[in-house]
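*Asks:* Okay, predicted coordinates and the sequence, questions at the end:
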Amino acid sequence: MKTFIEHVLGHSPNRQKLGVFGKVAAYYGCVEAQGRGSLHCHMMVWIKGGMDPNAIRQRINELHDEEFCRRLITYLDDCIINEVPPKPPDVDEHLNPRGHPCQRFGDSCPVEEPARQLDMHDLVKECQTHRHEKTCYKYWKGPPEPKKCRFDLDPDNVRVSSEIDDNGNILLRAVDGMINNYNKTTLECVRCNMDVKFIASGPDAKAIMYYITDYVTKSPLSAHASYVALESAVKRLKDKEGTKSTNASNEETVGSSDSAAASLVQRCAFSMLSNQEMSAQQVASELLDLEDHFT
């Protein structure tokens, strides 16, 4: 991630240079483990000279600055792509190394055309093509409510060119409704799935901040699993106490109560820890003392 920040975003403590999105003023990213255990980063990037959403909307709606709108759309179309690049004509399918395109690194990555264009074609098809799964519809309540992907990815969601509607909303082009937004240079460098978003309004900014904050503060142990662990610990403690003799003195009873309370806390902690699951990637990241956030 540090290499990505320095060389792709163009931001380093010593000097700033032009990155793929422009000059970076600030950034914040946090590392999170998905359900299958693999690690990925959610990141916000502030571009130097970038305007806040309210200022952008004012230039569009109130000042009707057509030149500004044209330049903004040109910039966004250059940075954000969501289509499968065409396969070069009359090219040998075995021109590039076999295997998954994400596994090509270093000398195995093509640098000359048409192999490079074929590599990008393979990358987008394998990394950026959305495939509907159960998680796409986890908020669907069933008929008669229409069954729609919560990521708003659908073959029918196509927009030939980017535009700004009458309300000042920026609608980016969607050449292929099943392709996640990506940046060509970034995809070629990191060679993994991504979703690039432009924050064009206050509600968008709040939603993104909530999304990232939710990941930062999310407990690895779900609430229902915590309650089950607590219930199990209390039950075992009661069973243990039930087997003790009831002929103890008052002082012994007080001491036993204190001991029982301490034992309960300890058992609860152990029960919750035993129910947590960590992937090999998380364990390796912890052992190697890798950072879990970047700012």
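*Replies:* Arrived safely. Residues are numbered from 1 along each chain as shown.

*Asks:* going forward, measure contacts between C-alpha atoms and count neighbours the same way
*Replies:* OK.

*Asks:* is it fair to say residue 216 lies in a strand?
*Replies:* No: secondary structure of residue 216, determined by DSSP: H, G, I helix; E, B strand; the rest coil: helix, with no strand assignment.

*Asks:* And for it, the neighbour number?
*Replies:* 16 (other Cα atoms under 10 Å).

*Asks:* Not counting sequence-adjacent ones, nearest residue to it?
*Replies:* In this structure, residue 216 finds its nearest non-sequential neighbour in residue 30, 6.8 Å apart by Cα to Cα, 6 or more residues apart in numbering.

*Asks:* for residue 267, same thing?
*Replies:* Of all residues not flanking residue 267 in the chain, residue 233 sits nearest, at 5.6 Å (Cα to Cα, 6+ apart).

*Asks:* Distance of the one you found relative to residue 276?
*Replies:* Residue 233 sits at a distance of 15 Å from residue 276 (criterion: Cα to Cα, to the nearest Å).

*Asks:* Specify which residue of the two has the higher count of neighbours.
*Replies:* Per other Cα under 10 Å, whichever of residue 233 and residue 276 has more neighbours is residue 233, with 21 against 13.

*Asks:* Can you name the residues that contact the more buried one?
*Replies:* 264, 267-268, 271 (Cα atoms under 8 Å, 6 or more residues apart in numbering).

*Asks:* Measure how far the helix or strand hosting the residue nearest to residue 216 is from the centre of its chain, please.
*Replies:* Residue 30 is part of strand 24-33, with elements assigned from DSSP states H and E. Relative to the centre of its chain, strand 24-33 is centred 10 Å away, using Cα atoms, centre = their mean, to the nearest Å.

*Asks:* What is it packed up against?
*Replies:* In terms of contacts (3 or more Cα pairs under 8 Å, 6 or more residues apart in numbering; DSSP states H and E), strand 24-33 is packed against strand 39-47, helix 202-217, strand 293-294.

*Asks:* again, 7 Å this time
*Replies:* Contact here means 3 or more Cα pairs under 7 Å, 6 or more residues apart in numbering; DSSP states H and E; on that basis strand 24-33 packs against strand 39-47, strand 293-294.

*Asks:* dropping in the other structure now:
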Amino acid sequence: MRWGLQNLWSDDHEGGYAVRHGGRPARDFGPAASTRAGTITDDLSTSADAENFFEKAFPCMFPYGRGGIEAVRRVNVDFRNHVRWALQYHDRRFRKHETFPFVSFGMLQRREGLQSAKIQMRRRDFDTVAAQLSTLTVDKLKRAQQEEENGQAFSDPAVRTLRKHVHAVAGRVVGCDSARYRYRSQIWSTCAVFGAPSAWITINFSDTHDPIAQIFAGENIDMDAFLRTLGPDRDQRGRNIAADPYAAAKFFHFMAKTVFETLFKIKVSQFQVSSDTGVLGDVAAYFGTVESQGRGTLHLHMLLWLKNTPPPEQMAEMLKTEEFRAKVVAYIRANMRAYVPGLESAETVAAIPREKDLAYNRPPNPNAADHAEQVRDFEVRLARSEQVHKCQIKRCMFPNKFGRLVCKRKAPFELAQDAFVTEAGKWGPKRLFGLVNGWCPHILVNARCNNDAKLLTNGRDTKNITFYVTSYAAKKQGRNYNMSAVMAGKQPQSSLP
């Protein structure tokens, strides 16, 4: 087989070959119990049928026809860990294969769904539930469908029970929408312990152009002696990331962890979570969810609970004092901006060249004598390239109920001559041009990517934002958006001492 596959190999890619269809279904749930209990000889053969799905479905991944996922071996390796090992294999053939990651992920979801259903069947009330579900008919389901389309609650108790158990089963399946919905209850539980969150942050790491992402994709880049003119060009960087989504997911996870540890001073180990004073203050707890966009890139939505933040009822009273509002304004100026010199109008913005691949760079060297000047210049260039919004149809412009095109991001944004906060809790950064998105300067300069930061003051204008961001952070994903998000993994909820 090895020589046959080698003859099919063309231009460093797997060639075509014919697969004869069998007359029985392929088993993709690992070896049967009888096989696992078989007598293993020196060549790892067994007395039972030990056919392996992966060895036969991916002959170029396993050219010797041995060593497939969950193959019979002296020391058993479970499915999840073996797939994780394969995705980290040195020649990258597993992670770059057109179907291997998707087939593996689909099998993992199916097994988790069956295991979850098995847990539901072991409940004490299963016999009662089964009897109730047996009363379901096609007419009842059609009536329930009509009620759901009309925004009404299900009238039939059997349908309500069915939905409850379907959500319970799906909630344990990684990557599905029901699992994301479960995050909402965790966020509200954190609110019950620590009060309302203090800040809402979104970070869109630039996986296409960041040199660290290219290193994960296999490029030889010396970050200690980095030069923008060396290494892959813009087009090649895009091809590298498109060909290796696993590298993009690893880059995202690395950058998120780095931002947590260096900027927010949150350090998560296997058994402990610790914190110190970061750029936004002392963090008491955080909750981050990973979302995948239509083109597969990942970004992070995160709620932060800061220590020593007044509870909502005390916040409302303290905002009435000029001294406290001055402190809030100073905090906004330092951490949440929408203006730097040069972003005063459309004309001044157009005068600054937009550098599309500015992320292919390093942050200013903190040991440089002119570090402060470098940071100011770098922030202007980044804000021009990453934070200026441009309304486009079907990207952010959608018709409202009156048929009028409106921007879903509510651009142009409110202008303000200076950062402010009112007694009612309404706040805003300094903004002189209405198409500039706000940003956190520490994230913008050091991560070199688009981001957004919002202060949650729990005033009248923002009293509903906690519910909004809770729903948004765990909102339903697009049909094909979940794969890369699952590869990166959700940033866990953590409570800090």
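*Replies:* Structure's in. What do you need? Here the structure is a predicted model, which means the values were calculated and not measured.

*Asks:* TM-score them against each other, please.
*Replies:* Superposed pair, TM-score by TM-score structural alignment, normalised by the length of structure 1: 0.64. Supporting alignment: 216 aligned residues with a Cα RMSD of 3.0 Å.

*Asks:* circling back to that earlier point, what lines up against the residue nearest to residue 216 of structure 1 once you look at structure 2?
*Replies:* Taking TM-score structural alignment for the superposition, residue 30 of structure 1 sits opposite residue 289 in structure 2.

*Asks:* surely its match meets residue 298?
*Replies:* No: under the contact definition of Cα atoms under 7 Å, residue 289 of structure 2 does not touch residue 298, with a separation of 10.2 Å.

*Asks:* Compare neighbour counts for the two and give me the winner.
*Replies:* residue 298 (25 against 21).

*Asks:* which residues touch the residue lying closest to the more buried one once chain neighbours are set aside?
*Replies:* Here the nearest residue to residue 298 of structure 2 in space, its sequence neighbours aside, is residue 292; by Cα to Cα, 6+ apart that works out to 4.6 Å. Residue 292 of structure 2 makes contact with 298-299, 481-482, 484-485 under the criterion Cα atoms under 7 Å, 6 or more residues apart in numbering.

*Asks:* Please repeat the previous calculation with a cut-off of 6 Å.
*Replies:* For residue 292 of structure 2, the contacting residues are 298, 481, 485, by Cα atoms under 6 Å, 6 or more residues apart in numbering.

*Asks:* quick one: the second one and residue 398 of structure 2, what's the gap?
*Replies:* To tie it back to what came earlier, the one meant is residue 481 of structure 2. The spacing between residue 481 of structure 2 and residue 398 of structure 2, counted by Cα to Cα, is 21 Å.

*Asks:* Also the last one?
*Replies:* Residue 485 of structure 2 sits 26 Å away from residue 398 of structure 2 when distances are taken as Cα to Cα.

*Asks:* Can you pick out the residue with more neighbours from the two?
*Replies:* Under the neighbour definition other Cα under 10 Å, residue 485 of structure 2 and residue 398 were set side by side, and residue 485 has more, 22 against 15.

*Asks:* Tell me which helix or strand the more buried one sits in.
*Replies:* Here residue 485 of structure 2, judged by DSSP H and E, is contained in helix 482-488.

*Asks:* Check which element follows that helix along the chain.
*Replies:* In N-to-C order, the element after helix 482-488 of structure 2 by DSSP H and E is strand 494-495.

*Asks:* which helices and strands does that next one pack with?
*Replies:* If contacts are counted by 3 or more Cα pairs under 6 Å, 6 or more residues apart in numbering; DSSP states H and E, strand 494-495 of structure 2 sits against strand 281-292.

*Asks:* Mind reading off the mean deviation between the strand it packs on and structure 1?
*Replies:* Compared with structure 1 after fitting, strand 281-292 of structure 2 has a mean deviation of 0.7 Å; criterion: mean Cα distance after the TM-score superposition for structure 1.

*Asks:* related to what we said a few turns ago, spit out the contact partners of the match of residue 30 of structure 1.
*Replies:* Contact partners of residue 289 of structure 2, counting by Cα under 6 Å, 6+ apart, are 300-301, 490-491.

*Asks:* one more time with 7 Å, if that's ok
*Replies:* 300-302, 473, 490-491.

*Asks:* cool, now which of these survive the switch to structure 1?
*Replies:* Of these, the contacts whose aligned counterparts also meet in structure 1 (both residues aligned by TM-score structural alignment, their matches' Cα atoms under 7 Å) are 300-302, 490-491.

*Asks:* coming back round to it: could you single out the most deeply buried of the helices and strands packed on strand 24-33 of structure 1?
*Replies:* The densest packing among these, expressed as mean neighbour count by mean count of other Cα atoms under 10 Å, is seen in strand 39-47 with a mean of 17.

*Asks:* Which SSE is immediately downstream of that one?
*Replies:* Taking DSSP H and E as the definition, the helix or strand right after strand 39-47 of structure 1 is helix 53-57.

*Asks:* List the buried residues for whichever strand or helix holds the residue nearest to residue 267 of structure 1?
*Replies:* Under DSSP H and E, the secondary-structure element containing residue 233 of structure 1 is helix 223-242. Going by neighbour count (16 or more other Cα atoms under 10 Å), the buried part of helix 223-242 of structure 1 is 226, 229-230, 233-234, 237.
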